[in-house]
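Enquirer: based on what follows, work out the 3D shape:
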Amino acid sequence: MHDLLKMVQAAAVKRWDGMRIEVDCVFLMRPRIIEKVRCVATIGPGDNGEAVMTVLCLPLDD
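Expert: Below you'll find the model as predicted:
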């Protein structure tokens, strides 16, 4: 999870458009099973104005 959040952070610094960020990630699911997943992150205000990030991994959460 830490690596995914760092990837989203790096992408946000380079290409944040104010709406969402898309990154392609590779996850090791089981021994020798690698799965490529597209993750989409949105960042916006929470209930009390704090920054909140939501990350969806596609196509499972689509």
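Enquirer: please count neighbours and contacts with C-alpha atoms only from this point.
Expert: OK.
Enquirer: just the strands in the protein please.
Expert: Per DSSP state E, the chain has strands spanning 21-30, 33-45, 51-58. These are given in chain order.
Enquirer: what is the neighbour count of Glu35?
Expert: Neighbourhood size, Glu35 [other Cα atoms under 10 Å]: 11.
Enquirer: also this sequence, please, to line up against the first:
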Amino acid sequence: MKNNKNSTWTIVFWIVTIICILQYLFIALPRLTETPNVTGAYYFGSLLPNSVIIFIFWLIKTKAKK
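Expert: So this is what the prediction gives:
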């Protein structure tokens, strides 16, 4: 049972990660490239929400492993 729970959270983690990557590539990045005078801080700032979401699901996955 414990192994099944871990594999479920692993699958959920990878689905969330893929969705966050696709959201960044197809929604956030094109809007940033259209905006003039964009610096590296804007690119980094647009990565933060997705990275926080991925980090939260990674923590849940590691908790389920224990």
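Enquirer: TM-score for these two?
Expert: TM-score for the superposed chains, counting by TM-score structural alignment, normalised by the length of structure 1: 0.32, backed by 30 aligned residues with a Cα RMSD of 2.7 Å.
Enquirer: one step back: turn the strands of structure 1 into a markdown table, including distance to Ala10 of structure 1.
Expert: Shown next, in a markdown table, are the strands of structure 1 (distance: least, Cα to Cα, whole Å):
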| stretch | distance to Ala10 of structure 1 |
| --- | --- |
| strand 21-30 | 10 |
| strand 33-45 | 12 |
| strand 51-58 | 14 |
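Enquirer: of the ones you listed, which is nearest Asp3 of structure 1?
Expert: Using Cα to Cα as the measure, strand 21-30 is the one of these that comes nearest Asp3 of structure 1, at 9.6 Å.
Enquirer: what angle separates the closest one from strand 33-45?
Expert: For the pair strand 21-30 of structure 1 and strand 33-45, the angle between their directions (axes from the mean of the first three to the mean of the last three Cα atoms, to 10 degrees) equals 140 degrees.
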